[in-house]
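Chemist: Build me a structure from this.
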Amino acid sequence: MTIKRRHFLIGLLASYWMMHQMAWAEPSCRQRALLIGVNQGGIVGTTTDVLLQKELLTSRLGFNRSEIVTLTDRQASRAEIEGAITEHLIKETAPGDRVLIHFSGCGTIVGEEPCLLAGDGQVIPLSTVELWLRSIDTDRLLCVIDAGYRYPGRPIVGNFRVRSVPWNGPGRLTPAEISYQERLKASLPAQSKPGIVLQAADTNQICAEATWDNFSSGIFTYVLTQQLWQMITPEALNNVQDMMRQLSLETPPLSQEQSFWQGLNSPEVGDAVILAGEGKSGELWLGGIPFYALSYYSPGSLLKTPRQLLQIKARSGLTAKFEVVGGTLPLQVGTLAQEESRTLPRNINLMLAMDMGLSRIERVDATSALSTIARTTGVTAGEQNADCVFGKDEGRYGLFTRGGVPIVDSFGSADESVSAALRRLRPRLESLLALKLLHLTLNPNSSYLGFQARINVQPSNQADSFTLFQTSTRRSPQYAPTRLPNHSLTIGDQLSCQLQNLTDTPLHIRIFCVDASYRLMSPSFVIPPYASDNVVPAQQQLIIPRPNAPVNWSVASPQGNFEVLIVVSRSPLKAITDLMAQTTGQPTNGMQVFANPLPIVLALLQDLDQGGNEDTWVLSMQKWATIGFSYRVV
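Modeler: The predicted structure follows:
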């Protein structure tokens, strides 16, 4: 029997890929982890956090499942946690080993001491946690804490459930705890170090979890693991902080110290991993799919392994059933899969949560008023995924972000009724829906287009310019990690966008901006009469605005978070170009504000659609890329 040359080469390449992945997954140092998740105080997502971290460790960081200890809920008592730290980590770890500890749950403050709550309700002071970390004799140590300490006075903020509880016990640490700490100090290694600690919140910040689509999780854990799926370097933490800001949550500075990450070389891009397979069917873990898109990730979406093309048949939360529609068998559990096309439903609504501070009558009135507003659905805050929140601030009705931050210029007068407020807010709700649809196109780690973007800033009060943002698509031939210096901009600063086409065909672009009041706009110099600036020629660079253009891109009010999304396409964006050409109104600060943003974004999706039908859009990773970032205007 002869083997066709093509099949031989496919098999050889697949074997090489698997050998490369196995070599990457078997580092010279031992790797072990302790994952802790405690659901209490109304939170329910910590077991998902443990799964998110476990799949990341085994599928992307090369950890062996036998070296991962998990403790959840009542099993995660103070005694069990202390025992696992001592027996699994302190006694077993040698210098140079890689160790990860993850805690998800609630925290509190005892006196002035921030503490974690174990599954039996006992407190674990952070000062004790630090001594545990110093007792582990390795400099490759990472501790992730997805818990808060300050209780904001209510269990739900915006649409998020807070991960902190008030403390009603003694106002100081017990003598037994202090004595235990003294014993730990006496036995510390000579050169003890606390490792790297990444915290979702400090004592002045809110830590929260969210309900997504058929699952709940800690927001910090989900964002962190999703970003590390794509880039296993400390630079990924830049993206984590940016995405947390977009969700209206702040984190402490996230250390980019290199010790834990040394020797972890990321293999090929992976958006998912095969969990199980039999014949031509199997199950995927979708840990690397952007969370904006995951809730609407629909049957028909395609992912590719080195040997197969997989089509999604059904999805529930983070797992999906698939069938092989191309390539060769058998399926290999643990194989990474990359997005090939994304199928999205057309009937997507804005989900508007009713704030828990509203009375029952106010919520009933709001639900009735929403029935007259197209493509908007009301839900109860904290119980379902939502895009924004309707509530009151100082007696006036308006909108909040999902993280509970008031949306600028959305609040009316004190005598306004619920129904009148929602009628007034209808254009703002449409703008929020348009932004939601734009977010569904984000794919910087999955797109095949080679593309780089850099945003430079010329401050209004100094001579030297600086780079605000720099990134490239993950599959770019000249890939460079995202650079996001922690800069705030002031009104009057001048921006310029440097776009680099790394492909052999022209790329068509659109830039969208969203200010703190959630107005959707576009730089006026990428619409007529500057339509030629919509195209970046093959292997060339374009600067927007052009150095001698008669317009400026100026930072303007209001103060707050400002988001920029850059959409790039191989094909001309004809529908949106035609519609934008009909847009009237004078640009302000170089920006064209859309009075009716939803048709603009729907036209963009029409341009990007590659074979959908009346019910779905199908977006090909070969054809487009969307990258985004945010900054703060002060």
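Chemist: CA only for contacts and neighbour counts going forward, please
Modeler: Noted.
Chemist: Can you tell me the closest non-neighbouring residue to the residue nearest the centre of the chain?
Modeler: Residue closest to the mean C-alpha point of the chain, counted by CA atoms, centre = their mean, is residue 223 at 4.0 Å. Of all residues not flanking residue 223 in the chain, residue 240 sits nearest, at 6.1 Å (CA to CA, 6 or more residues apart in numbering).
Chemist: and the one you found, that one's in a helix?
Modeler: Yes. Applying DSSP: H, G, I helix; E, B strand; the rest coil, one finds residue 240 inside a helix.
Chemist: contacts for the host helix or strand of the residue nearest to the centre of the chain?
Modeler: Element membership of residue 223 [criterion: DSSP states H and E] is helix 219-230. Here helix 219-230 makes contact (CA atoms under 8 Å, 6 or more residues apart in numbering) with 49, 52-53, 56, 60, 146, 200, 207-210, 236-237, 239-240, 243-244, 269-271, 287-291, 445, 474.
Chemist: now swap in stretch 450-457 and tell me
Modeler: Contacts of stretch 450-457 (CA under 8 Å, 6+ apart): 465-473, 475-478, 493-503.
Chemist: Which stretches in the stretch 301-450 of the chain count as strands?
Modeler: 302-304, 308-316, 319-327, 336-345, 350-354, 376-380, 388-393, 396-401 (DSSP state E, counting those that start in this stretch).
Chemist: that older thread, for the residue nearest to the centre of the chain, give its distance to residue 204.
Modeler: As for residue 223, its distance to residue 204 is 21 Å (criterion: CA to CA, to the nearest Å).
Chemist: In helices, which of the contacts of helix 219-230 fall?
Modeler: Within those, residues falling in helices by DSSP state H are 49, 52, 53, 56, 236, 237, 239, 240, 243, 244, 291.
Chemist: Apart from its chain neighbours, what residue comes closest to the third one?
Modeler: Ranked by CA to CA, 6+ apart and with sequence neighbours excluded, the top spatial neighbour of residue 53 is residue 225, at 6.5 Å.
Chemist: residues near the one you found, how many?
Modeler: Residue 225 has 23 neighbours, counted by other CA atoms under 10 Å.
Chemist: Now do the same contact list for the residue nearest to residue 223.
Modeler: Per CA under 8 Å, 6+ apart, neighbours of residue 240: 220, 223, 224, 227.
Chemist: most neighbours, which of those residues?
Modeler: residue 220 (29 neighbours).
Chemist: how far away is it from residue 105?
Modeler: 12 Å.
Chemist: Now for the two: what residues contact both?
Modeler: With CA under 8 Å, 6+ apart, residue 220 and residue 105 have common neighbours residue 146.
Chemist: Which element, helix or strand, includes the residue nearest to residue 467 when sequence neighbours are not counted?
Modeler: Nearest residue to residue 467 in three dimensions, chain neighbours excluded: residue 456, at 4.4 Å (CA to CA, 6+ apart). Residue 456 belongs to strand 451-458 when assigned by DSSP H and E.
Chemist: same check, this time on residue 183
Modeler: Assessed by DSSP H and E, residue 183 sits inside helix 175-186.
Chemist: Here is a second sequence; please produce its structure as well for comparison:
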Amino acid sequence: MKRRHFLQFATSTLATLGLSQLDIQQHSWRYAKVLAQNTPRKLALLVGINNYPNDPLKGCINDTYLQRELLIHRFGFNPKDILLVTDETNIKPTRTGILEAFEEHLIKQAKPGDVVVYHFSGHGSQVFDPDTGASDQLNSTFVPIDREISKSAEQIIVSDVMGETLFLLMSALQTENVAVVLDSCHSGGGKRGNLTIRAINGGARVNPSPMERSYQEQWLSQMGKSREWLKQERQKSIAKGIVIASAARSQLAADTPFDGFHAGAFTYVLTQYLWQSTSDEPINSIIANVARSTTRISSTRQIPEFEVKKDSNNEKKPAYFLKHQLPSAEAVITKVAGNSVEFWLGGIEPQSIAAFNKNALFSIVDNQSKILGIVRLDSRNPNNGLVAQGTILETSQPKGIKPGLILQEQARAIPNNLSLRIGLDESLGADKPTASQALSRLNRIEPVELGKMEVQYIFGRMTEANYQELQERKVADIPPVGSLGLYAPGLDLIPGSFGGAKENVTAGVERLKAKFRSLLAARLVKLTLNADSSKLKVSALMKVLDSQTGQPIDVAASAFTVRGGAINSPQLPNNIKPNSGEIQGGIPNLPLGTRVQFLVENQEDKDLFVSLLVITPEGEMVVLFPNSWTATSDAALIKAGERRQIPELGKDSFKITVGKPLGNVEVLVIASASPLREALKKLQSIAVSRGERGGPLSLDDDAGSVIDDLLGDLDRGSRGSRSLYASFDSSVRSVDTAQLAAMSISFRASSG
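Modeler: Coordinates of the predicted model:
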């Protein structure tokens, strides 16, 4: 692709997404049919391939359900106008099946002004093509399930579908409103940590099959065009509409395990973001804001990008060229039987899914945002983590609860016994059983095999291959080969977790005990993040300050509650230019030594109790606010309508400066309508024991107990707000969206 638009935004809160594998009956689409009556006609072809003979994937079929549920319930597609081509459908994702489906379902039906969506999830690859215009003369391809491979002399011949072919198929459509979403990549391949890469290696020795060239010639002849025309047009731009790619040409697209299901990291983030969006945002802003979550979830430095037809201005048009037709939501009802309902959780942030296993509450909302009742989540399907069973607790319209109604979060339920899953890397070799036994002896640590389920971290050795890769990426402070430590799911190392080269597994696990406690505490507090669903009006800014004067010179990032209606940009000095810093994957890079300040604004008509927690690249936790350890319980208070600077220039004696280790830093802003008494008492006790009177407080080994007290405070506030919450199981901590706003601001500490 040419003229790619890279992602240069950092001002929206994180959002993620969900999926369903339900084959919902036709009578459940009452609301969708009403929406679908509007013109233009909306057609979608969704292709997902898991069962590749030699390189299987797990999340591609789920991607098609993600898109289907989104298109029906958020954009008003008629289910009859959405064609799925997967391993599980009558039309199989063979080369012929995909091409004929595109011709029959899209090209032959789409009229001028109609909307067309084509989604492909599966393996990508590359073939040699001197006409591509790329410096390496490689053309990206899409691998069908029946890929044919043959050899001719030193060359390999494959039956992939080339990018040129997709260009011709798009050109044949009569409408300009074409959105193509590609969740595959064209380099890498195989496994990476707990992820599977959606690529089969190609290269200069791999060539397209004669049938592929023949198919292209048929379309060129039918359109009255030459191959030279195709070469020139492809180098100008895409054929029509917009093409959204899950990763840049040289990056890796991740097939990712989540809590109870697999999906493409990008498709998951994109579709959930669109479920949560409250405005008809232009696509350039959407993809920019999606990038941050994709990068974090995939752990492969995967940055989505897009291209629009030249001079079309399509980058300023809404997703799929359509406006939203329903309120934002976390779920949608798919079946109703008396007071029992089945629904799929489409709008839950991935790291928060564990708070939606049991007792979570949802408001039943119609397409006019009117609340019709309350549903309690009773269980999630063990074979499909986003299909849930629930009970209707309250309703003003007993006969009015139908499939198609959306659900908005009212309260989540965080398990008291949640564990930290640690994947066992193959680099442990014969020591894997010993590592498993040592980890199992630790409280709330669960060792698991890689590739089976979601893991938070991976325990393994530094291999020679990993060491060389980190050197090529110019990573600082690389641990020695043979040392034991922790990796992220995509094999990015966790700073400060590696020991010496000759350390044995048992000693390594013992050394990491405190680290595990801190990482578990961080996971627990992240389960409260609810910027998409919170009803409180709160916003936060991270500002870059002049190192000498301390005056604000830039805004690096911000966060706000979407449904709370908080203003994203509180009053700022005129000299501040938002987002002028370097951004990569939606996350601002802040060089070491950068001085920053946080601004939290309470836009409620009531006082709020606020805490700011920093989670470092090492997984350690630091409290930035409250920061007066000799004050009363009001130390955490931000009054109604008040803005609080942290630190407050001219008043606070400390400064916040970006320091080592390098890597991603997450700042959690937690605002509660109920007091945080027990957590504050614990923090003050820790400070007193260390002889500290004020300033940021590192939690170290106390992180677990502090977060436990914080969750207890939130739980008491939720249960006291409504009698309905009092019946919550004692094994969970409740978090009410009307009582809590928890937001995240991320940045990357860089060397410059």
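Chemist: before we move on, back to that, show me what the residue nearest to residue 467 of structure 1 lines up with in structure 2.
Modeler: Using TM-score structural alignment to pair residues, one finds that residue 456 of structure 1 aligns to residue 543 in structure 2.
Chemist: what about its match, neighbour count?
Modeler: Neighbours of residue 543 of structure 2 (other CA under 10 Å): 22.
Chemist: quick one: it from residue 638 of structure 2, how far?
Modeler: From residue 543 of structure 2 to residue 638 of structure 2 the distance is 19 Å (CA to CA).
Chemist: dump the residue contacts of the aligned residue in structure 2 for residue 312 of structure 1.
Modeler: In structure 2, the residue matched to residue 312 of structure 1 (TM-score structural alignment) is residue 377. By CA under 8 Å, 6+ apart, the contact set of residue 377 of structure 2 is 356, 357, 358, 359, 360, 361, 362, 388, 389, 390, 391.
Chemist: Quick check: closest non-adjacent residue to residue 377 of structure 2.
Modeler: residue 390 (4.4 Å).
Chemist: how about the one you found, what does it touch?
Modeler: 340, 341, 342, 343, 375, 376, 377, 378, 379.
Chemist: Let me know how buried the first one is, in neighbour terms.
Modeler: In this case it means residue 340 of structure 2. Residue 340 of structure 2, neighbours per other CA under 10 Å, totals 15.
Chemist: quick one: it and residue 389 touch, right?
Modeler: Yes. The pair residue 340 of structure 2 / residue 389 is scored as a contact, 7.3 Å apart, by CA atoms under 8 Å.
Chemist: follow-up on the earlier one: quick check, nearest of the ones in helices among the contacts of helix 219-230 of structure 1 to residue 484 of structure 1?
Modeler: Distance to residue 484 of structure 1 across those (CA to CA) is lowest for residue 239, with 7.7 Å.
Chemist: Neighbours of the closest one, how many?
Modeler: 21.
Chemist: For residue 633 of structure 1, see how far away it is.
Modeler: The value you get for residue 239 of structure 1 to residue 633 of structure 1, if CA to CA is used, is 19 Å.
Chemist: Equivalent analysis for residue 490 of structure 1, please.
Modeler: Residue 490 of structure 1 is 6 Å from residue 633 of structure 1, where distance means CA to CA.
Chemist: circling back: what's the counterpart of the residue nearest to residue 53 of structure 1 in structure 2?
Modeler: With TM-score structural alignment as the criterion, the equivalent of residue 225 of structure 1 in structure 2 is residue 271.
Chemist: Kindly report the same for residue 281 of structure 1.
Modeler: Applying TM-score structural alignment, one finds that residue 281 of structure 1 aligns to residue 340 in structure 2.
Chemist: show me the contacts for that match.
Modeler: Per CA under 8 Å, 6+ apart, neighbours of residue 340 of structure 2: 389, 390, 391, 392.
Chemist: most neighbours, which of these?
Modeler: Of all the contacts of residue 340 of structure 2, residue 390 has the most neighbours under the rule other CA under 10 Å, reaching 23 neighbours.
Chemist: Show me where the stretch 51-200 of structure 1 has its strands.
Modeler: Taking DSSP E, counting those that start in this stretch to define them, one finds strands in the stretch 51-200 of structure 1 at 68-72, 98-104, 107-110, 113-117, 123-125, 140-146, 156-157, 160-162, 196-199.
Chemist: got these as TSV, with mean neighbour count columns?
Modeler: Formatted as TSV, the strands of the stretch 51-200 of structure 1 follow (neighbours: other CA atoms under 10 Å):
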stretch	mean neighbour count
strand 68-72	19
strand 98-104	24
strand 107-110	25
strand 113-117	23
strand 123-125	21
strand 140-146	22
strand 156-157	22
strand 160-162	28
strand 196-199	20
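Chemist: Which of these sits closest to residue 87 of structure 1?
Modeler: Of all the strands of the stretch 51-200 of structure 1, strand 68-72 comes closest under CA to CA, at 10.9 Å.
Chemist: which residues in structure 2 does that closest one align to?
Modeler: With TM-score structural alignment as the criterion, strand 68-72 of structure 1 aligns to 82-86.
Chemist: Measure how buried residue 221 of structure 1 is and give me the count.
Modeler: 26.
Chemist: For it, give its distance to residue 26 of structure 1.
Modeler: For residue 221 of structure 1 relative to residue 26 of structure 1 (CA to CA), the value is 25 Å.
Chemist: Determine the longest helix present in structure 1.
Modeler: helix 5-25.
Chemist: so what corresponds to residue 742 of structure 2 in structure 1?
Modeler: With TM-score structural alignment as the criterion, residue 742 of structure 2 matches residue 626.
Chemist: ok, that match to residue 453 of structure 1 distance?
Modeler: 11 Å.
Chemist: Count the residues that sit near the nearest residue to residue 25 of structure 1 once chain neighbours are set aside.
Modeler: Leaving aside its chain neighbours, residue 25 of structure 1 sits nearest to residue 62 (3.9 Å; criterion: CA to CA, 6+ apart). Using other CA under 10 Å, residue 62 of structure 1 has 20 neighbouring residues.
Chemist: Any idea how far stretch 354-367 of structure 1 is from the middle of the chain?
Modeler: 30 Å (CA atoms, centre = their mean, to the nearest Å).
Chemist: For it, which residues meet the burial criterion?
Modeler: 354, 355, 356, 357, 362, 363, 366, 367 (16 or more other CA atoms under 10 Å).
Chemist: which pair in the residues you listed spans the largest distance?
Modeler: 357 and 367 (15.1 Å).
Chemist: Who are the contact partners of the alignment partner in structure 2 of residue 375 of structure 1?
Modeler: With TM-score structural alignment as the criterion, the equivalent of residue 375 of structure 1 in structure 2 is residue 444. For residue 444 of structure 2, the contacting residues are 417, 418, 419, 420, by CA under 8 Å, 6+ apart.
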